[in-house]
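Trainee: My questions are about this predicted structure, shown below with the sequence.
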Amino acid sequence: MNWFSNMSIFKKVGLIFVLSVIIFAVNLGISTVAINKNRDTLSFMETKVAQRVELANQNVIFVQRLDELYTQAVSFADEDLLGNANKTFASLKDNLTNLSTIDQQESAALSQLSNSLSEYNTMTLSLARGMLDGTIDMANVGQISQKKAKIFDKLTNGITVYKADKVAEFSSTIKEAGDRSEQSLYLSFGIGIALLVFMALATISIARAISGAAGDVANSLGELADGKGNLRHQLTVAGTDELGQVSSNFNRFLRLLADSIQRVVSVTKPLLDSASSLKERMAVATKATKQQSHDAKTVHMSMEEMRHSVNDISHSAQQAAEAAQVAEREATAGLAVVQRTVSISQELNSGIELASNSINELAKDTESVGSILNVITSIAEQTNLLALNAAIEAARAGEHGRGFAVVADEVRALASKTADATKEIRGVLEKLKIAAESSVSTMGVAITKSSENERYAKDTGEVLSSIQSKIVSINSMNTHIASATEQQSLVAAHVANNVVEMNASFEQTLGILAEVQGISEGLDGFANELNHATSQFKL
């Protein structure tokens, strides 16, 4: 079995697959042959045997029917029954002919039965017609009947025997098909069991080979993982398949690993000493750099405080200068507003005096209008009186003065309306007069207040002019202070920037030292781990 061990796993599995396919194909071929034979048998039964059995059953019925029809025709002297008997004879004759065609082996026996049938039919038909016609010799009836009975018995026996043979053949064919199917089933079952056994044996063989090689590798790796393995230990190589190649390559890997571990062990001790020394020196350098960084931060904080103080002074001076400029602008604007107020107050005073004069004139005109209204009222009363007199005269004139009376009524009504309107106008003028008098009084007060406002505005303008001159002086001093503090702020900012750059340099150096210290600590840890790891292997 060395050839099987040296085969690759793929080829082993492929060989099992090919053999399985061959066995399956053989089983399939056997089953196919059995199925084809059964199909042929069933086809033969359907087309031949079943048809023969059916025709044989019909023949048994037809021959009995034929004898009964002839007997009934003679008994009842019925020609129609003879016709039916003749048709039955024809059907039976056709069946025998068909059987001779589809059953070549029984062709001779069927021909004899056909001849016996013809002989029986001829004899029986002649006997029946003779008895119906009364032309038959009664002395010969017994002899003819005996001969007919022998022929009928021979015909009946032949047809019955043929039927029994065909039924037996049908049963035999069915049994043969069943036996063949059963044999095919048993054979397929046996081949299937053989295939399963073969597959099981082949699978177990391959599984044992894979499990054995994999188990050796797993055990060796487990010992190495537990720190109990020996790198010089070699696995047993059985065969040249993939598992054998795995074992061989694993042995090569162990040899390579043993050599590598040996070289690592040789440099682990010097590496551990160097890592420890580097770690100590980096701790000293880091401590010194941290102290320098702390001092730089202290200087930076002091310069920042000074710079903030100078900036605050500069900012306050700038704000004071801006406030002074704003105050100067506001004072200038206020002075202009005051001057404008004085001018407007003067104009307002003049306008109020003009309005007061106009209202006085209005009051005088109102009194004139009152006089005119008195005249209009007097005219309206006289018109009303004249209209009344005219109406009285028209009434005296009778029918001739009717039109004049109408005109007199209209004139009197118009005079009444004029009098009413005059009263309303007088009422309005009275109200207007009262309002004019009130306005004249109010205007007098307004003229007094306007004069006082003009005087106060002039005083305010003088005060704002004095404030403006003082603000100009303050603004000049704030400008000098802001310039000086700005120069100090620039110097402080320059010094602070230098300190910041120095502090950043210390921070960068400290970061680099921290990284180097971390690397040295990691290197020291790696060296210890490497020493611990290499100590677990046996060389």
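Mentor: Okay, I see it.
Trainee: Going by C-alpha atoms from here, please, whenever you check contacts or count neighbours.
Mentor: Noted.
Trainee: need the helices for the stretch 201-350 of the chain, in chain order.
Mentor: Assigned by DSSP state H, counting those that start in this stretch, the stretch 201-350 of the chain shows helices spanning 242-397.
Trainee: let's bring in a second one:
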Amino acid sequence: MLTTIRAKLFFLLFVVLLGTVSLSYLLISNTNGAEKASSQIQTTGEISKYTAQLLMYARGYQLFFDQESLDSYNLSYKNLSENLDTLQKRLQFKENLDRLSQIQADLHKHYATNAARIEIMKKYTTQITSPEFLASADGKKFTQLTAQLHTENISLEEQVTKFSNAIMAYEDAQLEKFRIIGIMMALVISGLVSFLFWFIASQIKRSIRKSSDECNYIGQNKDLSHTIQTLGNDEISQMMTTVDTLLSQLSTAIDGAKRTALENAAVAEELSSTSLEIGKRTEDAAKEVDETVIATQAVASILKTSEESSTHSGDMIASVADELGDASKEVLAVSSDLQTIVVSQTDLSSRLEHLDQEVSQVRQVLSVISDIAEQTNLLALNAAIEAARAGEHGRGFAVVADEVRKLAERTQKSLVESNATVAVIVQSVNTSTEMMKKSAEEIQALGLRAETTQSLMLKTVDNMNEAKALALGTAKDAKAGSSKANEVLVRINNIHQLSTTNARSVEEIASAAEHLSKLSNDLSHALSVFKTA
């Protein structure tokens, strides 16, 4: 259980704490006992004091017969009784309790006897000393009570004195007992702690000495294969186990270092021969780099020419795109004018149609007039017939009827000519309307073709712009390629310089390999002094 130093120290600390707690408890108990004894002794002193006061005030009332002495007597009796009751609750020793009970009985007896005396003294006051009173029955009773009270007072004083002495003796014995117990416990705890401290210290010292001897053996003999022997399973043993593990790992590492030293020597020789071969290959690589520089310069020249051609093509495409843009604007203007003409032609056609409608109305009016002329002609014929029948009286009417008939004929003739003229006008209007509609349709078709042409030209402009962007991008890529080719030239030159530097470095590596071989041999010799197996 107590195998580790930590556990032993914790156990020692626990024992010390337990002893400290025990001593503290004993000290507190002794202090409480002393306080209790002091309290009981103080109460005993109070009892002695109140007993003396009780007797003193009883004599004082007998001498002076004053109420103050009587009151003080009663108060002293009360205080004495209370202190006796208080002390009775605290006492545990049987003999002292018996003494206290006897004192209480004597006190009650004294108080009863003195009460009878006080009644007689209250009745006779100063006459209690006269021969007549003493000869009377009350006087004889008073004398008897006085003698009895005297005996009781002496007994009470003796009992109180013995009780006080007994209490003090008992408490002194108790305090002495506690003191002896405390001293013995302190000695036992001190002895136990000292023994445990010696035992734990000797165990730790023994473990340290054993570990030190094992480490000295390893240091003197350089024997890393030695296993450290330990005592117990404490922290020092655990530490030595860790050291043993470390030595085992160190032994393994030194074995590996020995093998590595031998391998390093072999590798150094191989590295030297390999370095010479690398130097030769580096010189060959330098020649290849020179040829690559020449080829890269030719590529850079071609890329520069391509850049110039692409830039020129981009400029030409931009010029053609601008010209197509101007042509597109002109076509757009022509299309707008054609749309305006179409609107005008449509409006004119609408007006001619309206004129045709008005001419039709004129023809209707002429038809009405023709009907009226025919009716007038018939009326004129009828009037002429009637005038011929009338004879001489109707001649004037016949002349008028003839004029009316002529007028109707001229009107009909004019209507025929007007109808012919109107028919010609209607035919002309219809012909013009048809021609204008056809012209408007052709103009509208021409406008649509103009819009289609404009769309094609705009698309061509977009394609030209894309071609321009591609040409400029090609020029930019050619320029970037030329720049990258120049960078490649710079890098190839750097590689050429690095190849030259590597050739020198390879020679240095060969020299370092020889030095590494020498160091490996020295390391192998230095590690051989350690015993690892």
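Mentor: Thanks, I have it. Fair warning: this is a prediction, and the values are worked out from it, not measured in the lab.
Trainee: care to give me the TM-score?
Mentor: The TM-score (TM-score structural alignment, normalised by the length of structure 2) is 0.49; 364 aligned residues with a C-alpha RMSD of 5.9 Å.
Trainee: and the biggest helix by length in structure 2, what does it pack onto?
Mentor: Using DSSP state H to define each element, structure 2 has its longest helix at helix 235-390. The contact analysis (3 or more C-alpha pairs under 8 Å, 6 or more residues apart in numbering; DSSP states H and E) places helix 235-390 of structure 2 against helix 137-221, helix 395-527.
Trainee: Throw these into a markdown table and include distance to A373 of structure 2, thanks.
Mentor: As requested, these are exported to a markdown table (distance: least, C-alpha to C-alpha, whole Å):
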| stretch | distance to A373 of structure 2 |
| --- | --- |
| helix 137-221 | 163 |
| helix 395-527 | 5 |
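Trainee: would you list these in a markdown table and tack on distance to I317 of structure 2 and mean neighbour count?
Mentor: Shown next, in a markdown table, are these (distance: least, C-alpha to C-alpha, whole Å; neighbours: other C-alpha atoms under 10 Å):
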| stretch | distance to I317 of structure 2 | mean neighbour count |
| --- | --- | --- |
| helix 137-221 | 93 | 15 |
| helix 395-527 | 6 | 17 |
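Trainee: between those, which one is nearest to D371 of structure 2?
Mentor: Across those, D371 of structure 2 has its closest neighbour in helix 395-527 (9.0 Å, C-alpha to C-alpha).
Trainee: Give me the angle between the closest one and helix 235-390.
Mentor: Angle, helix 395-527 of structure 2 to helix 235-390, by axes from the mean of the first three to the mean of the last three C-alpha atoms, to 10 degrees: 170 degrees.
Trainee: still on that earlier bit, so for S101 of structure 2, which of the helices and strands packed on helix 235-390 of structure 2 sits nearest?
Mentor: For those, proximity to S101 of structure 2 was assessed by C-alpha to C-alpha; helix 137-221 is nearest, at 10.4 Å.
Trainee: The closest one packs against which elements?
Mentor: By 3+ C-alpha pairs under 8 Å, 6+ apart, helix 137-221 of structure 2 packs against helix 5-64, helix 94-124, helix 131-135, helix 235-390.
Trainee: Check whether L96 of structure 1 really touches A108, as I assumed.
Mentor: No. The criterion here is C-alpha atoms under 8 Å, and L96 of structure 1 misses it with A108 at 11.1 Å.
Trainee: Look at those two and report which has more neighbours.
Mentor: L96 (23 against 12; other C-alpha atoms under 10 Å).
Trainee: In contact with the more buried one, which residues?
Mentor: The contact partners of L96 of structure 1, by C-alpha atoms under 8 Å, 6 or more residues apart in numbering, come to 59, 110-111, 113-114.
Trainee: Widest-spaced pair of these?
Mentor: Counting by C-alpha to C-alpha, the most remote pair of those is N59 and S111, 14.0 Å apart.
Trainee: ok, these two, which is more surrounded?
Mentor: A side-by-side neighbour count of N59 of structure 1 and S111, using other C-alpha under 10 Å, places N59 first with 25 against 15.
Trainee: For the more buried one, give its distance to K87 of structure 1.
Mentor: 13 Å (C-alpha to C-alpha, to the nearest Å).
Trainee: what does K423 of structure 1 give?
Mentor: From K423 of structure 1 to K87 of structure 1 the distance is 154 Å (C-alpha to C-alpha).
Trainee: go on, G222 of structure 1?
Mentor: In terms of C-alpha to C-alpha, G222 of structure 1 sits 101 Å off from K87 of structure 1.
Trainee: Same check on A387 of structure 1?
Mentor: From A387 of structure 1 to K87 of structure 1 the distance is 158 Å (C-alpha to C-alpha).
Trainee: Please apply the same query to H294 of structure 1.
Mentor: Applying C-alpha to C-alpha, the value for H294 of structure 1 to K87 of structure 1 is 140 Å.
Trainee: Could you do K12 of structure 1 as well?
Mentor: Distance from K12 of structure 1 to K87 of structure 1, by C-alpha to C-alpha: 78 Å.
Trainee: If you count surrounding residues, which of those two has more?
Mentor: A side-by-side neighbour count of K12 of structure 1 and K87, using other C-alpha under 10 Å, places K12 first with 18 against 13.
Trainee: show me the contacts for the more buried one.
Mentor: 4, 206.
Trainee: tell me which element it is part of?
Mentor: helix 9-44 (DSSP states H and E).
Trainee: Next SSE downstream of that helix?
Mentor: helix 50-76.
Trainee: in the helix or strand just after that next one, what counts as buried?
Mentor: Next along the chain after helix 50-76 of structure 1, taking DSSP H and E as the criterion, comes helix 79-102. By neighbour count on 16 or more other C-alpha atoms under 10 Å, the buried set for helix 79-102 of structure 1 is 81-82, 84-86, 88-89, 92-93, 95-100.
Trainee: Please apply the same query to stretch 348-362 of structure 2.
Mentor: 348-349, 352-353, 355-356, 359.
Trainee: ditto for stretch 243-253 of structure 1
Mentor: 243-244, 246-248, 250-251.
Trainee: do the same with stretch 272-283 of structure 2
Mentor: Quick answer for stretch 272-283 of structure 2 (16+ other C-alpha under 10 Å): 272, 275-276, 278-279, 282-283.
Trainee: What residues does the residue lying closest to I210 of structure 1 once chain neighbours are set aside make contact with?
Mentor: Distances taken as C-alpha to C-alpha, 6 or more residues apart in numbering put L243 closest to I210 of structure 1, at 6.5 Å, once the chain neighbours are dropped. Residues near L243 of structure 1 by C-alpha under 8 Å, 6+ apart: 209-210, 213-214.
Trainee: Mind checking which of the residues you listed are buried?
Mentor: Using 16+ other C-alpha under 10 Å, the buried members of these are 209, 213.
Trainee: Turn the contacts of L243 of structure 1 into CSV, columns for distance to R52 of structure 1.
Mentor: Listed next are the contacts of L243 of structure 1 as CSV, based on distance: C-alpha to C-alpha, whole Å:
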residue, distance to R52 of structure 1
A209, 66
I210, 66
A213, 71
A214, 72
